[in-house]
Structure formats: structure tokens, C-alpha cells
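Asks: sequence first, then the predicted structure, then my questions.
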Amino acid sequence: MRQFVLIVTVLLLALVLFSQFNESPLVPPKPRIVAVEGQGEFEVLPDIVRLHYNVSSLHDSDPAIAKAEVDKIASASVRALMELGVEESDITSSALHVSIQEDYNRNDGSRTRRHRVQRNVEAVLRNPNDYSRALQVLVDSGISEITHIQPEVSNLEELKQKALADAARKARQQADFLAAQFDTEVERVHQIGRQDVQRHFEMREMVAHAAKGGDAPEPPPHDFKPAKVKISSQVFVEFELE
């Protein structure tokens, strides 16, 4: 038994000495890592604009009269958009909303109850050049309120991939730059971390032009068009150094 223990002890000592003097240790060293963040961003003109508007009317006693007024104005707005070139299938409406509106008079403390009828409409402009004229025909038709304008791009997924590719390229550039500062080089990707792609599609307008023709007594209004929308991305990458 003692001889067996002695043999095992000698073997363990030999293994330890071998691992210390061997150029290839038993446990590989941990890789040297550089962690970077890449950001990609670019702007494009929207090719779709969604217009959200509503038509509402109040009447003291009869909601049917208010509804008739709403139907008249809403129909006029739809016809005006279709004459502009908007497809009928791109104009949708929510269910008619009928409610009681109560107004309070602070002067005498009286309350007035009236019937309120409202219809919400959404129109999709697939030609952003019609944007300014679409707003004008809606106002001329007598709508109550334009509640929201949403610019969009039809190839969003393609643009998101381009933004992410740009972020990855810039991450590699940063890793190469940092490695060069310490006289080394990037060997390979160790880990790709969180990826984040955002779209910034808030509505902004830009002045396109104001064409003046003939002897107009007043300068014409500017032609406003949707401004560019921004798509940005972030990617976190860890690279192994040589």
C-alpha cells in the first residue's frame, strides 16, 4: 500500500513539473479581449405618409343631425383625397363615436349637455409629393382636426439591416484602432452582444420651394414636404487580440 501511494505521489510531482516547464500548459490562457460599441446612422426621405384626422359635430338635442354633418364633411374629405390620387383602399375609418359632452360655465355655474358625434379617418399617401396638397384639401373640406402625421419607409427591414451593418463595420474599426495603440492586432470575434436598431420617424417638415408665377399681388405660400427620417443602430462586440 505504501509503495502504491509513493508511486502516485511521484507521478503527480512529475506531472506538475512537466506542466511548469512545457511550452504548452495544460490550461490554455484566457484570451485577451477588447470590447467596443459600434453605431450606425443614416437618414432617408420617407416614401409613405399616414394622415390621421377626424370630423366631429355637436348638437344640443339630436345626435342624428350631428351625424349627418359628420357624414357630409367626412365624405367630402374622402372625395378630395381620391381626386388627388389617393386610392380608396388606402382610406379607412374607425367606427362612429357618439357621446354626450357636458360643458361647464364658470360664470354662472350652469352645465350644458350636448350630443357629440365623431369619425376618425386614416389616409395613406404613397406619393409624399402630395403631402402639402393633401393637407390643403382636408382643411378646405372642413375637417375638425388633423391628429397625427406619421412618415414611413416601405423598405424598413432592408434599411435596418444596412444600419446594423454600418454599426458592425464601425465596431471593427474601433477595435482595430484600439489594438494598434497597444502594438497588437485583432484576431477574431469573441462575442457579439446586444443589438439595438431604432427608427426616428417623428414628423418634420422642410421648405421645398415657393414658385411665383405671373404678376401675383402676394408671394405664394411655401410648399412644405416631409423631411428625412433617421434610422440608427448599435451593436456591442468583443474581439480577441493576438
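Replies: Received it, and whenever you're ready, just let me know what you need. Numbers count the residues shown, from 1 in each chain.

Asks: from here on, just use CA atoms for contacts and neighbour counts.
Replies: OK.

Asks: okay, which residue is most central for the chain?
Replies: In the chain, the C-alpha closest to the average C-alpha coordinate belongs to residue 199, at a distance of 2.7 Å (Cα atoms, centre = their mean).

Asks: my guess is it is in a helix, correct?
Replies: No - going by DSSP: H, G, I helix; E, B strand; the rest coil, the assignment for residue 199 is strand, not a helix.

Asks: from what I can see it touches residue 232, true?
Replies: Yes - if you go by Cα atoms under 8 Å, residue 199 and residue 232 touch, sitting 6.3 Å apart.

Asks: quick check: the gap between residue 135 and residue 148.
Replies: Going from residue 135 to residue 148 by Cα to Cα, to the nearest Å gives 12 Å.

Asks: ok, how many other residues are close to the closest residue in space to residue 129 that isn't next to it in sequence?
Replies: Excluding its sequence neighbours, the residue lying closest to residue 129 (Cα to Cα, 6 or more residues apart in numbering) is residue 225, at 6.9 Å. Per other Cα atoms under 10 Å, the neighbour tally for residue 225 reads 19.

Asks: for the protein, which segments count as strands?
Replies: 33-44, 48-59, 91-93, 97-104, 111-125, 145-152, 186-200, 205-209, 223-226, 229-241 (DSSP state E).

Asks: how distant is the first one from the center of its chain?
Replies: Meaning strand 33-44. 17 Å (Cα atoms, centre = their mean, to the nearest Å).

Asks: report the angle between that strand and strand 145-152.
Replies: 120 degrees (axes from the mean of the first three to the mean of the last three Cα atoms, to 10 degrees).

Asks: second structure follows, compare the two:
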Amino acid sequence: MKKIAWLLPALLFASAAASAADAPPPRLVAVSGQGEVSVAPDRARLSLAADALHPDLKTAESQVNATVRAYLAEAKALGAKDEQISTAGISLNPEYVWDDKLHQQKLVGYRARRTIEVVVTDLDKLGDYVLRATKAGVNHVSPPQLESSRSDELQRQALAKAAQDAQARAKLLADTLGVKLGSVRSVRANDEVRPMPVMYKAEMRVAAAPMADASGNEQIGFAGGEIKYSASVSAEFDLAER
């Protein structure tokens, strides 16, 4: 009796496993959805740098520090606050050239570099921030990175649109095939829901000659365009008979 009692659970388990193996696979539909939201930017990040090469290290350092101080004064005159400006980046490096006569590297001086990051919240003054940078002696200006202060909200909107698109695609397929769309079985969202700057619309070109009574944006030919937030979703839905 003990042996039969021990075998009974094993037989029941084997029977259940056989039934599961014989069961038809679930009827599913797998779809993907896309979502996009566009918005006009309301702020920009400027990346600037000042560097100087000089035989004397202290002189090179003093030159870039003076440029940074001059630009800080210009930026604050435009309304920038302390928390919108960062000047923490600094590097000091020896610079060499190859001497053909000596067949070795020759020290020509020291290059000092300071970086400046500015968050511009008034895009009407973006051109002024750029023009005053060159006026202060800043010799590296990268294209502005346009942003929206509603970034997190817009990312969620794009993701919601992607999920709705996936569900609509699944329902269209189910209706076309004459079956009923069931509950969602699995969902996988794109991990990179992020703004995509449309920089080709942000044309920047410094005018060859100063334009009388023109704003800074007009002088550099700046147009903000739009920022696009996009997301994608992959989902599986159950299918059932109507």
C-alpha cells in the first residue's frame, strides 16, 4: 500500500504533463506601436570653451580665466542666474610639436582650457548669448541643444501614444481575421524614450557684417523649430473566438 500511495502523485503529475503537452498553443497576436509628440523648445543648453596656448603656464591660465570672467559678466547682464551657469571644467596640458632636426618632441607651450555651460531659458536672447561669447573672447561655441521644460511629461505622452497604437493595430488584425481581441499578455517598452533635437531647423550662421537694429537671433539666423519625443512598444494579445 505504501508503494502504491507513493506512485499515485507521480502518475497524476505525468498525466497532467501529458495533457499540457497535448493542449494547443495559445492563440496570440504580436504587434508594435509607435508614438510621437512634437513641441516647440522653451530653453537651450550652450556649450562654450575658451582656450589659450602660451609658453608660460600661468599666462595661459590667466588668459582663459579672464575670458571666463568676461563672459560671466555678459551672461548675467542678459539675465542668467548663478544656477544656470557652470564653469567647473578646466584642463592644463603641455603641447608638443615634432622637431625634425632634433628628431624628438619639442615643448611649445601650455594649453589652458575652460568650459562654460549655460542654460538659456529665454530663447529670444539665445543669439545674444552666442554673440557676447565671441565678444568676450570665447573661441569655441557648439550648436545649442534645444530642450523642453516639460520633457518628462512629453516622454510619457509619447509612450502612451505608442501603447494605444499597439492596441489599435492588434484590434484591427483581430477584427480582420474574425476573432476577438483578448487581454494583453506581455508588453515591452522602448528604454530610450527621449527627446530628439531637430537641429537642422536651428540654423545658426553669424552675419558677415553687423545688422543695424537686428536682434541677436536675427544676426545669427536662429530658428528654434520643434523637438520630437518618440517611443515604441511591443505587445502580445490573446485571441479568442467571437
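Replies: Structure's in. What do you need? It should be emphasised that the depicted structure is a prediction, and the values quoted were computed from it without experimental measurement.

Asks: I'd like the strands of the first structure as a markdown table, with distance to residue 12 of the first structure appended.
Replies: Below are those laid out as a markdown table (distance: least, Cα to Cα, whole Å):
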| stretch | distance to residue 12 of the first structure |
| --- | --- |
| strand 33-44 | 34 |
| strand 48-59 | 74 |
| strand 91-93 | 81 |
| strand 97-104 | 86 |
| strand 111-125 | 78 |
| strand 145-152 | 70 |
| strand 186-200 | 35 |
| strand 205-209 | 78 |
| strand 223-226 | 77 |
| strand 229-241 | 34 |
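
Asks: grab the longest helix from the first structure for me.
Replies: In the first structure, with assignment by DSSP state H, the single longest helix is helix 156-181.

Asks: what's that helix aligned against in the second structure?
Replies: Under TM-score structural alignment, the match for helix 156-181 of the first structure in the second structure covers residues 151-176.

Asks: the matching stretch vs the first structure - mean distance after superposition?
Replies: Aligned to the first structure and superposed, stretch 151-176 of the second structure gives a mean residue distance of 1.0 Å (mean Cα distance after the TM-score superposition for the first structure).

Asks: identify each buried residue in that stretch, please.
Replies: Neighbour-count burial for stretch 151-176 of the second structure flags 151, 154-167, 169-171, 173-174 (criterion: 16 or more other Cα atoms under 10 Å).

Asks: with stretch 178-197 of the second structure instead?
Replies: Of the residues in stretch 178-197 of the second structure, 180-182, 184, 189, 193-195, 197 count as buried by neighbour count, 16+ other Cα under 10 Å.

Asks: burial count for the nearest residue to residue 175 of the first structure once chain neighbours are set aside?
Replies: Excluding its sequence neighbours, the residue lying closest to residue 175 of the first structure (Cα to Cα, 6+ apart) is residue 36, at 6.3 Å. Neighbourhood size, residue 36 of the first structure [other Cα under 10 Å]: 18.

Asks: quick one: map residue 36 of the first structure onto the second structure.
Replies: By TM-score structural alignment, residue 36 of the first structure lines up with residue 31.

Asks: its match touches residue 168, doesn't it?
Replies: No - with contact defined as Cα under 8 Å, residue 31 of the second structure does not count as touching residue 168 (9.5 Å).

Asks: what sits against residue 74 of the second structure?
Replies: Residues in contact with residue 74 of the second structure (Cα atoms under 8 Å, 6 or more residues apart in numbering) are 129, 132-133, 136.

Asks: returning to what we had before: how far away is the aligned residue in the second structure for the residue nearest to the centre of the first structure from residue 40 of the second structure?
Replies: Matched to the second structure by TM-score structural alignment, residue 199 of the first structure sits across from residue 195. Using Cα to Cα, residue 195 of the second structure is found at 12 Å from residue 40 of the second structure.

Asks: overlap in contacts, these two.
Replies: Contacts common to residue 195 of the second structure and residue 40, judged by Cα under 8 Å, 6+ apart, are residue 227.

Asks: residues contacting residue 234 of the second structure?
Replies: 30-33, 166, 187-189.

Asks: next, format these as CSV and append distance to residue 59 of the second structure.
Replies: Shown next, in CSV, are the contacts of residue 234 of the second structure (distance: Cα to Cα, whole Å):
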residue, distance to residue 59 of the second structure
30, 66
31, 63
32, 60
33, 59
166, 62
187, 60
188, 57
189, 54
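
Asks: centre of the chain to stretch 114-131 of the first structure, how far?
Replies: 21 Å.

Asks: can you check stretch 126-136 of the first structure too?
Replies: The answer for stretch 126-136 of the first structure is 21 Å, by Cα atoms, centre = their mean.

Asks: how many residues are close by the closest residue to residue 95 of the first structure other than its chain neighbours?
Replies: Spatially, and ignoring its direct neighbours in sequence, residue 95 of the first structure is nearest to residue 119 (6.9 Å; Cα to Cα, 6+ apart). Summarising burial for residue 119 of the first structure: neighbours were counted as other Cα under 10 Å, giving 20.

Asks: what residue in the second structure is paired with residue 119 of the first structure?
Replies: Using TM-score structural alignment, residue 119 of the first structure lines up with residue 114 in the second structure.

Asks: which residues touch that match?
Replies: By Cα under 8 Å, 6+ apart, the residues touching residue 114 of the second structure are 49-51, 64-65, 68, 87-91.

Asks: re the thing from before, ok, the match of residue 199 of the first structure touching residue 230?
Replies: Yes - look at residue 195 of the second structure against residue 230 with Cα under 8 Å: they come within range, at 7.0 Å.
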